[in-house]
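>>> got a predicted structure plus its sequence, pasted below:
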Amino acid sequence: MTYTAWDLHTPRLCLATSTDLVHWEKRGPPLFPDFMDVECTPEGRTQIRHGHTKSGAIFPERDADGKYIMIFGDAFLCVAESEDLIRWRARPFNHHFATGVHPWENRLLEPGPAPIKTRDGRWILVYNVATTGAPGYGGDQYSISQMLIDLDRVSEGPLARLERPSVIVSTQNERVGQVNQVVFCEGMVQFRGRWFLYYGQGDSELGVATADVQQ
């Protein structure tokens, strides 16, 4: 399990393991304490930041080179690789996986749940986005979208992504909360022929969105 540790100043991506999903062991210090990336501020400016890492989504299978791959970050989507799921090496920021291409994702991208494998062997990554402002979206508004990935060609970036977000701010508790204008996914499961996507609403409450499993 990847999780984010926060000391009230800098979030840092960490790792824990469990054999029963009840008792968890933290595995060492933060994964990438010296990572350097670029942040886009709500005002649309860019700035370099040090040691700021969040939200890792790990592919549950090895790639063609025998490595496990993680997509992480909350500005651009970056890449790390591992041989044992414990020790991870982040590729440099300038070798990032993806950044925003649509106006509604021009401030940040951040991975959500672990990628889901499709019938043809590709992968769907559900991810969070934020915008500095776009037609139909307020400044710093968050949405949830999806992209298609070839695990064996991660260095080439996404194969495709949705033209519009799959989940947007639409209810009062998403418009107003601890942080306004936010929907934010982190967990997804399949149960009895349906997908259940669990997401934060205004950083205050938890919602769920459902979709039928395609046969």
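Alright, I've got the coordinates.

>>> from here on, contacts and neighbour counts on C-alpha atoms
OK.

>>> surely Met70 is in contact with Pro60?
No - between Met70 and Pro60 there is no contact under C-alpha atoms under 8 Å: 9.4 Å.

>>> who's more crowded, the two?
More crowded of Met70 and Pro60, by other C-alpha atoms under 10 Å: Met70, with 25 against 14.

>>> quick check: the gap between the more buried one and Gln172.
For Met70, the distance to Gln172 equals 34 Å [C-alpha to C-alpha, to the nearest Å].

>>> pasting the second one now:
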Amino acid sequence: MDELQMHRIGIIMRPEPGNEMEVEGVLNPAAIRGPDGDLYLFPRLVAKGNYSRIGIAKVIFDEKGEPVGIKRLGIVLEPEAEYEKRPEGGGCEDPRITYFEPIQQYIMTYTAFSSKGPRVALAISKDLLHWERLGLADFADYKLITFNDVYNKDACIFPRSMTSPHGDTSMVMLHRPLFPGTTPEDIMCDPQDRRIRDHHECIWISYSDLMLNGTKAEHLQEFESNSPLALPEAAWEKIKIGAGTPPVMSQHGWLMVYHGVHQTLPVNNEPHHLVYSAGLMILDKDHPDKIRYRSTSPVLKPELLEERVGIVQSVVFPTGIDRRDDLGTPNRFDIYYGMADNCIGVARLDIPDNITLF
């Protein structure tokens, strides 16, 4: 299983020449099937000054069912709420979208970038075109950690409700808090053999109590039972890991493609830099806080020129996933990912029947 690799299909979206809204890149899209069965991407569109909007585009397939391009359809979110704006601009960034079955609506998690820094925000929609903001995620405190004061991003929702550690029927979210002093840039200054501390550089799992809140949308952003899910382990993810694609059910459990960060060693007097790669994680189908499988090596790493050179060098950043039920191949997953923070690629991931689970 560790030899499993994604197979690149191609570059699906590049910045549109002359489009001021995309002058600093198109990247990190959500991917979701709409009510019409078509696949839609929700790319982050970056204008001058790192001003980010969330667009919508329809994916175009060839006669064999391979994704080959997109048709731009407009903008669905741009910085308007106070928690999305800052004096020099603002940001609605890096969306993930899930169809949440209990309320029969789509839920978008995205990074709202204000003067207070990045925070997780949520919005809901019935048709993918019109979105209602729910506000920032509101986290209960964890031990001595006041979560609402911590930078947070890379959030995604499971498509169905599950039972929390307290026995409540809940909506479940993965996210990546960034505690002070633990950004990749901070960690690059530390020794190579630095100890990974609990609660840092990792993916967290949190629960929103549906029994308490019902299915009223205004309460879905309230989360409790916060706890770390996974810490960095392998060399390719030593600095930090974060949630990538929203979890999708596979025959082995909840499948998620996540990102890991490591730093290169200086070569020929050139400074070291960060490298973002992708790995695979499978969570238990009934207990998502239990990891059943995890990559020991990347399933995708920066190799193409477009992945190595761009707005930020050496980045593959998975955020969108499409299980190819439409082709009758439920073990095939198309992964949409950001390439060096400048364009969007798509790669194919085939999951074998036999996997050794933990």
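That came through fine. On a predicted model such as this, the values are computed, not experimentally measured, just so you know.

>>> can you give me the helices for the stretch 251-358 of structure 2?
Secondary structure of the stretch 251-358 of structure 2 by DSSP state H, counting those that start in this stretch: the helices cover 305-308.

>>> okay, strands next: where are they in it?
Shown for the stretch 251-358 of structure 2, the strands assigned by DSSP state E, counting those that start in this stretch span residues 253-263, 274-283, 291-294, 316-323, 332-339, 343-350.

>>> what range in structure 1 matches the shortest one?
When structure 1 is aligned by TM-score structural alignment, the counterpart of strand 291-294 of structure 2 is residues 158-161.

>>> the fourth one now?
Using TM-score structural alignment, strand 316-323 of structure 2 corresponds to residues 183-190 of structure 1.

>>> how close does that stretch sit to structure 2?
Taken over the aligned residues, the distance from stretch 183-190 of structure 1 to structure 2 averages 0.9 Å (mean C-alpha distance after the TM-score superposition for structure 1).

>>> list the contacts of that stretch.
112-113, 126-128, 142-144, 167-169, 174, 195-203, 213 (C-alpha atoms under 8 Å, 6 or more residues apart in numbering).

>>> can I get the buried part of the residues you listed as one ChimeraX selection?
Of the contacts of stretch 183-190 of structure 1, the buried ones go into a single ChimeraX selection, burial set by 16 or more other C-alpha atoms under 10 Å:
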select :112,113,126,127,128,142,143,144,167,168,169,174,195,196,197,198,199,200,201,202,203
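
>>> circling back: what residues sit buried inside the match of strand 316-323 of structure 2?
So, applying 16+ other C-alpha under 10 Å, buried residues of stretch 183-190 of structure 1: Val183, Phe184, Cys185, Glu186, Met188.

>>> distance to Glu163 of structure 1 added to the residues you listed, as TSV?
As requested, the buried residues of stretch 183-190 of structure 1 are exported to TSV (distance: C-alpha to C-alpha, whole Å):
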residue	distance to Glu163 of structure 1
Val183	18
Phe184	18
Cys185	18
Glu186	21
Met188	21
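
>>> counterpart of Asp203 of structure 1 over in structure 2?
Counting by TM-score structural alignment, Asp203 of structure 1 corresponds to Asp341 in structure 2.

>>> quick check: that match touching Ser314?
No - if you go by C-alpha under 8 Å, Asp341 of structure 2 and Ser314 don't touch, sitting 9.2 Å apart.

>>> could you find the closest non-adjacent residue to the residue mapped onto Met147 of structure 1 from structure 2?
Under the alignment (TM-score structural alignment), Met147 of structure 1 maps onto Met281 of structure 2. Of all residues not flanking Met281 of structure 2 in the chain, Arg294 sits nearest, at 4.4 Å (C-alpha to C-alpha, 6 or more residues apart in numbering).

>>> ok, the residue positioned nearest the centre of structure 1 to Ile124 of structure 1 distance?
Central residue of structure 1 (C-alpha atoms, centre = their mean): Pro111, 0.9 Å from the mean position. Using C-alpha to C-alpha, one gets 11 Å for the distance from Pro111 of structure 1 to Ile124 of structure 1.

>>> please apply the same query to Arg49 of structure 1.
29 Å.
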